[in-house]
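Trainee: Build me a structure from this.
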Amino acid sequence: MRKLHERLQELRPAHLKVVVGFDGFVDEIVEAVDRRHSFASYTRMSNMTQFGERISKAAGLSTNIELVPKTMKLGGNGPIMANALVKLGTSVSYMGALGRPNVHPVFNELVEGCTEVYSLAEPGHTDAVEFDDGKVMLGKMEGLNDIRWAALKEVVGTDKLQAAFSDCDLAATLNWVMTPHLNEIWTGLLELLSPREDGTKPFLFVDLCDPGKRQPEDILEAMDMIGEFSKFYRVILGLNRKEASEIANVRRLRLSKPAEEAELEEIVRALGEDLGFWCLMVHPVSEAGAYVDGEYFHVQGPFTSKPRLTTGAGDNFNAGFCLGLMLELEVDECLALGKAVSGFYVRQMRSPAWQELLDFVALWADKGGEEF
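Mentor: This next block holds a predicted model:
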């Protein structure tokens, strides 16, 4: 971490150009009540097992689970990642479901920070039930059905779309699972793009976002389409540990153990070799691994057992990882930068500014392997 901190002090991200799309959610962070002691006092369910058991025990009967709202914030993988990159100092263009005809107030900070914003549809709504060991996302996503290629061309314009996705350091298309027409958008972009004259390629980051609810044949088709972007970009597929298992099972990868039990290095290498993208990255809660050019990279994160907010942690990790790539850091340093951004986020309930990120990396270096 000392070396990373020293390198970051010499860098600034202000020259970096990013385009992100296409979802948008209003996230309502809630706690599930285990026992209520009075109108003003209750004990929350601290882990997902409690929540699951409460539901399971009511099978064939019924039950009531009280949800206590804690805060409302911008949500959706795209807005959260874009907002983190804005805070870190990059120039961001956002296209997605932020509200139409009027942008929802939870996105005001993002809109003010972005260079350009194009809102195509009403956002979805998520009740994010937070636990110490994870979260349950209860989503309503009707508005995202309006995120289509025709709408993008109408609101943004073909010339601006081509410029935004060509003249950038990073393009990110997120939440394939909840954006039902993203394949259609990918097809439109593939027809619009052309290789750069100088032969260089920007980065394209793709996050499927919990593909388990989609049919295996749909996932396979998505993998093929993502691969087509390799003509124009250095393609990065980012997955959490659950998603990595799901993709490995759909691809019928042969591992030493069931995909859910395989060691991180084994599943990252297997997926990386099988899919053939420029980078395959997987980020469990306490560590992260990436496969690039036949080499495996790994870091342990600054773990905390008491996160204050986990909804959006993965998107903040993705922002930090991609920022590291754009700054031309080594891959293991990019993984560490992702862990630092998400580590700050789960502790402070917001994305860090650039100097705050540097300070957090310095603190991580001081603490070493200690929890903080």
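Trainee: CA atoms for contacts and neighbours, from now on please.
Mentor: Will do.
Trainee: any idea which residue sits dead centre in this protein?
Mentor: With the centre of the chain defined as its mean C-alpha position, the nearest residue by CA atoms, centre = their mean is residue 315, 2.9 Å away.
Trainee: how close does that residue sit to residue 31?
Mentor: Distance, residue 315 to residue 31, using CA to CA, to the nearest Å: 21 Å.
Trainee: hey, where'd the strands end up in this structure?
Mentor: Under the criterion DSSP state E, the chain contains strands at 17-22, 25-36, 42-44, 67-75, 91-96, 116-119, 124-131, 134-140, 170-174, 203-207, 234-239, 279-282, 287-292, 295-300.
Trainee: Identify the residues contacting residue 330.
Mentor: When the contact criterion is CA atoms under 8 Å, 6 or more residues apart in numbering, the partners of residue 330 are residue 324.
Trainee: do the same with residue 44
Mentor: Applying CA under 8 Å, 6+ apart, we find residue 44 in contact with 31-35.
Trainee: next up, for comparison:
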Amino acid sequence: MRGREREIAGKRLTVGFDGFADTIVRPLRQPDAPGVPAAPFATIREFGEFLTSKAEKSCSVELSVEARQLGGNLPFLSRAAGGLGLDVTCIGMLGELGSIDPLFAQMPCRLHSFAPPGQSTCMEFNDGKLLFSSDCIVPGDAWDAVCTAVKDDVPTMFREADLIALVNWSELSFAHGLWEHVCDAVAEGPADKRKFAFFDLCDVSRRTDSELEAVLRLIGRFAQSRTAVLSLNENEALAVSERLLSGPDDPSEIAAAVCRHFGIDEVIVHTIHESVLSSVRGTVRRPSDFVAHPRISTGAGDNFNGASCLAAVMGLDDNDRLAFANAFANFYISQGRSPSMAELMAASSDG
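Mentor: Here you go, the predicted model:
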């Protein structure tokens, strides 16, 4: 990527539609001996076993609050992509009455807000996170709210983007309708497979099988006019496989099956140990460095996706796309922040 800064800056991304204020916490285990400080539960399993032991009883869990920060798939992905130098426009839930909440104000993007941010609590562990959030409600028609908030020609913004990123379908009850409007808007212009439509469903457990199948077929419709890319984490990939396919559990088999079954151009599956990209070109696997003691895990997948978006629009081959996204996410997890392009290149050279 060295020497391509001007080319990167000329690539336009339009991203929609979520936005959350995250409270990052670690649940604490109370010590057995007096005078010993409480320590965080190390793993989700350890915390789960503690909760199971309290069945038919009651308990109180102390939470160590580590931060209040921007959250949601759009803010993390967009901040990562903008920090790498891409021209990013965000249409999301970023503040009341069109104003921008201070949590999002420093994002290196153009920001448009059509609703206040949702609220979520993220429990961090060494092996992952538990995310607690409520559904977000937009009074009236969400597409009308988007068009009113942006004021510019929203369909044109999506049609002219080099990459559209639509994220967090699962947690927004109105997301499917918005995605359909974007699909219709893109279809009104000429098909251009050099441009991308990138999707992240988020945890699909809140949605029914019929809803999940419908959104995957909608993504397949995008493939008629753009190169459609679906990014799944391991949990999401397994859920799609178990609920809609014949049940393969290998990431490469799942990715290939989703491509075939729903007519999606490219499917990425990223886990804590590897990432996979499947397309008509075949399937590529790339190992990633496991971080035993992550500085943060909330937003790791979105940082992977932000880097994936840049790698796609810059025309990297499949292996290099995965390598770039893996390295970017690894830096974020181990350092607790998204790297600049210069930092990422320096870290890669040192490695």
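Trainee: Mind putting the strands of structure 1 into TSV with distance to residue 85 of structure 1?
Mentor: TSV is the format used below for the strands of structure 1 (distance: least, CA to CA, whole Å):
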stretch	distance to residue 85 of structure 1
strand 17-22	8
strand 25-36	18
strand 42-44	33
strand 67-75	14
strand 91-96	7
strand 116-119	14
strand 124-131	22
strand 134-140	23
strand 170-174	11
strand 203-207	13
strand 234-239	16
strand 279-282	19
strand 287-292	20
strand 295-300	21
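Trainee: Over in structure 1, tell me which residue corresponds to residue 239 of structure 2.
Mentor: In structure 1, the residue matched to residue 239 of structure 2 (TM-score structural alignment) is residue 246.
Trainee: I'd say that match and residue 212 touch.
Mentor: Yes: the pair residue 246 of structure 1 and residue 212 passes the contact test of CA atoms under 8 Å, sitting 6.2 Å apart.
Trainee: Looking at those two, which is more packed in?
Mentor: For residue 246 of structure 1 versus residue 212, neighbours defined as other CA atoms under 10 Å are more numerous around residue 246 (20 against 16).
Trainee: any idea how far the more buried one is from residue 220 of structure 1?
Mentor: Applying CA to CA, one obtains 11 Å for the distance of residue 246 of structure 1 from residue 220 of structure 1.
Trainee: Then residue 102 of structure 1?
Mentor: 37 Å.
Trainee: Neighbour count for these two, which is higher?
Mentor: Higher neighbour count among residue 102 of structure 1 and residue 220: residue 220, with 14 against 10, using other CA under 10 Å.
Trainee: Quick check: the aligned residue for that one in structure 2?
Mentor: By TM-score structural alignment, residue 220 of structure 1 lines up with residue 213.
Trainee: Check residue 140 of structure 1 too.
Mentor: Counting by TM-score structural alignment, the partner of residue 140 of structure 1 is residue 134.
Trainee: check contacts around that match.
Mentor: Residue 134 of structure 2 makes contact with 118-120, 171 under the criterion CA under 8 Å, 6+ apart.
Trainee: Looking at those residues, which one is closest to residue 42 of structure 2?
Mentor: Proximity of the contacts of residue 134 of structure 2 to residue 42 of structure 2 (CA to CA) peaks at residue 120, which lies at 21.0 Å.
Trainee: That closest one - how many residues pack around it?
Mentor: Taking other CA under 10 Å as the neighbour definition, residue 120 of structure 2 ends up with a count of 19.
Trainee: For structure 2, which segments count as helices?
Mentor: Counting by DSSP state H, residue ranges of the helices within structure 2 are 5-9, 44-53, 73-83, 142-150, 154-160, 175-187, 209-222, 234-244, 251-262, 300-313, 318-335, 341-350.
Trainee: Just put those helices in JSON lines and tack on distance to residue 90 of structure 2.
Mentor: Formatted as JSON lines, the entries for these read as follows, by distance: least, CA to CA, whole Å:
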{"stretch": "helix 5-9", "distance to residue 90 of structure 2": "16"}
{"stretch": "helix 44-53", "distance to residue 90 of structure 2": "33"}
{"stretch": "helix 73-83", "distance to residue 90 of structure 2": "7"}
{"stretch": "helix 142-150", "distance to residue 90 of structure 2": "10"}
{"stretch": "helix 154-160", "distance to residue 90 of structure 2": "11"}
{"stretch": "helix 175-187", "distance to residue 90 of structure 2": "14"}
{"stretch": "helix 209-222", "distance to residue 90 of structure 2": "20"}
{"stretch": "helix 234-244", "distance to residue 90 of structure 2": "24"}
{"stretch": "helix 251-262", "distance to residue 90 of structure 2": "27"}
{"stretch": "helix 300-313", "distance to residue 90 of structure 2": "13"}
{"stretch": "helix 318-335", "distance to residue 90 of structure 2": "21"}
{"stretch": "helix 341-350", "distance to residue 90 of structure 2": "21"}
